[in-house]
Structures are given as C-alpha cells and as structure tokens.
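Asker: pasted the sequence and its predicted model underneath.
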Amino acid sequence: MEKIKFVKNGVSNKLPPGFRFQPTDEELVFQYLKCKTFSYQLPASIIPEINICKYDPWDLPGNHGEPDMYFFSAKEAKYRNGNRMNRSTNSGYWKATGSDKKVSVSSSISNGGIAGIRKSLVFYRGKSPNGTRTHWIMHEYRLVSVETTPCNQERHSSN
C-alpha cells in the first residue's frame, strides 16, 4: 500500500497508510491556527494554505473522497478600508448561518478561557441575495485570545 504524500514548500511529508486527520475544534484553534498565526512549529504540516475564495467548493484542491478538508486561508477584505470579509467565489458566495460557537481551551492550558470562535457558512450559487443554497458547509475558525504562549506548552500558575 502506498503512503500518502503531503507537500508543503516543496518538501514532501509521508504519512502511514490509514492515517486519518480528525482534529477537535480545540486542536484546530490552539495547536494549528494559533501556531500558524504566531509562526510556531505546527504538529504536522498537512494543512495547505490557499485562498479559499479563489475556488468554488467542488474545485478545492485535495482528496474529494474525504468528508472533511482543512485549509489555512488569509482573510481578504471585501472593501479596501472596510471590515467586511470577501467570501465570494466565481459562481457563488459563502453565507454565515446560525450563531458563532465559542471554542474553549481546557483548563490545564489556558485557565478555561475562550481561545477562538467557529463560524458556520453555507455555500450559495449565484449572486446575493438571490443565490440558491447548496449542500456545501464550511466552518471558519478565528482566534479570540492574543496570548502568545507557545502552542504546545502548558501554562503553570504559581500559587
């Protein structure tokens, strides 16, 4: 059986057959997103960095046989001096749905505080507001805390 290859910056990382990447929300925010944001070493270099809005969901790079795909994507402002995010693609747009979910870090790492937010988005074909809802769902994670403690080190309090 052939090993799966993941390539990042021209360097190939081989993972064993049967490897399944199933991180929790906490792991995605604390061990990957926070590490990526503060340029710490990632636990594994298996999440590619792409501009998510350059692709329609069915054209995203990767193995489409997998139920979940993960990407790092930089925020892109819709307007030069605005705070609204650009979530449109060539054939549609990502629309936020439901309420944001708080992603808490276990008490042993960050005093049980909120580390991030998970926003759910649904893809609509066409132009807003007349788009047609599709079955494509994306979860967008963002950091809330600005603590710069290394990602894989626990913080110990002295009492």
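Answerer: The structure has been received and is ready for your questions. Numbers count the residues shown, from 1 in each chain.
Asker: contacts and neighbour counts: CA atoms only from here.
Answerer: Fine.
Asker: and the helices in this structure?
Answerer: 25-26, 34-37, 107-110 (DSSP state H).
Asker: any idea how far Pro43 is from the nearest residue to Leu60 once chain neighbours are set aside?
Answerer: Nearest residue to Leu60 in three dimensions, chain neighbours excluded: Ile52, at 7.8 Å (C-alpha to C-alpha, 6 or more residues apart in numbering). Distance of Ile52 to Pro43, given as C-alpha to C-alpha, to the nearest Å: 22 Å.
Asker: ok, second structure coming up, stack it against the first:
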Amino acid sequence: MGGASDLPPGFHFFPSDEELIVHFLRRKASLLPCQPDIIPTILLNHYDPWELNDKALQAGNQWYFFSHATQSRVTPNGYWSSICADETVKSGGCNIGLKKTLVFSIGESSEGIETNWIMHEYHLLDGRKVLNLVTASRPHM
C-alpha cells in the first residue's frame, strides 16, 4: 500500500474531486475497505512536501495520502496555509465535501517564504472530521 509500484501495470490514478470523497475519503472515515487500497495514511506534520516520494501514493506530479484532521500543518521546515475560500464538492446535486487549497511556505509563520507547492485537503460534510484526504502537487520547473 502507498506507492506507485503497488499499482498493477497500466493502472492510471487520476480521480475527480467527487471520486476522492465518495470512493476513498467517505469509505476510509467509515472504516470500510477502499478498493484499490493504495492511499496511505501519514503524519503530515512530520514531512516537508519534497519528502513525500516514499511516503504517499505518487501519480504524475501529485501525491495522495490520508492525514488526521486535527493534525498541525507545521512541518520541520515550514507550514501549509490556506490561500483561498473553500470549494464545495458535489455528487448527484448534493454537497458532499469541501476542498481546501493551501500553499507551503518555508520558515516561521510570521516570516515564511511562499513556495509553489500546493496542497488540497478534502473534508466530509457529514460531521465526520477525523480524517482528511490530501493531494500535494510538485512545483513545475
């Protein structure tokens, strides 16, 4: 679990926001099996974004992982901060989740230098806030 090498040959992981919430986050929060069970749970505050290679599921320039909702967004060398209003994620015309966009900054929160690392956190809207599904994007060079 948790790496692109665990995927079958030819497998392409490119889920929509709706699929991430319905097929992965909702099932994981309900303690139901996810099929395929390829997204690991990591402690976000233990890693800077460039350290996710061996920790999260990598698909293209995205890393996918679960993290606990109460966890700090401060890492060893910086922090993640929200950069815009949350987006509502819908399924079948109903609001099912929120998508929060964050940017990584290096340094202390009052003096940090913003990078081009972006993270999206997905939250359920049904009151279960024990787990987030997170995607982090590698900056384009």
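Answerer: Yep, that arrived. This structure is a prediction, so every number in the text was calculated from the model and none was measured.
Asker: quick one: TM-score?
Answerer: The TM-score (TM-score structural alignment, normalised by the length of structure 2) is 0.80; 125 aligned residues with a C-alpha RMSD of 2.3 Å.
Asker: so which of the helices of structure 1 comes closest to Arg142 of structure 1?
Answerer: helix 34-37 (8.9 Å; C-alpha to C-alpha).
Asker: okay, that closest one sits on what stretch of structure 2?
Answerer: Here helix 34-37 of structure 1 aligns to structure 2 at residues 26-29, judged by TM-score structural alignment.
Asker: show me what contacts the closest residue to Leu25 of structure 2 other than its chain neighbours?
Answerer: Residue nearest to Leu25 of structure 2 in three dimensions, not counting chain neighbours: Leu133, with 6.0 Å by C-alpha to C-alpha, 6+ apart. By C-alpha atoms under 8 Å, 6 or more residues apart in numbering, Leu133 of structure 2 lies in contact with 20-21, 25, 64-67, 121-123.
Asker: on the three-state scheme, Leu133 of structure 2 is what?
Answerer: Classification of Leu133 of structure 2 by DSSP: H, G, I helix; E, B strand; the rest coil places it in strand.
Asker: map Ser110 of structure 2 across to structure 1 for me.
Answerer: So Ser110 of structure 2 corresponds to Pro129, using TM-score structural alignment.
Asker: quick check: that match vs Tyr93 of structure 1, distance?
Answerer: 10 Å.
Asker: give me the more crowded residue out of the two.
Answerer: Tyr93 (25 against 9; other C-alpha atoms under 10 Å).
Asker: contacting residues around the aligned residue in structure 2 for the more buried one?
Answerer: Alignment note: Tyr93 of structure 1 maps to Tyr79 in structure 2; criterion TM-score structural alignment. Shown in contact with Tyr79 of structure 2 (C-alpha under 8 Å, 6+ apart): 73, 104-109.
Asker: how much space separates the counterpart of Trp50 of structure 2 in structure 1 from Phe72 of structure 1?
Answerer: Mapped onto structure 1 by TM-score structural alignment, Trp50 of structure 2 lines up with Trp58. As judged by C-alpha to C-alpha, Trp58 of structure 1 and Phe72 of structure 1 stand 17 Å apart.
Asker: the more surrounded of the two?
Answerer: Using other C-alpha under 10 Å as the criterion, Trp58 of structure 1 and Phe72 rank with Phe72 on top: 16 against 8.
Asker: pull the number of nearby residues for Val74 of structure 2.
Answerer: Val74 of structure 2, neighbours per other C-alpha under 10 Å, totals 21.
Asker: count the neighbours of the closest residue to it other than its chain neighbours for me.
Answerer: Spatially, and ignoring its direct neighbours in sequence, Val74 of structure 2 is nearest to Asn45 (5.4 Å; C-alpha to C-alpha, 6+ apart). Asn45 of structure 2 has 18 neighbours, counted by other C-alpha under 10 Å.
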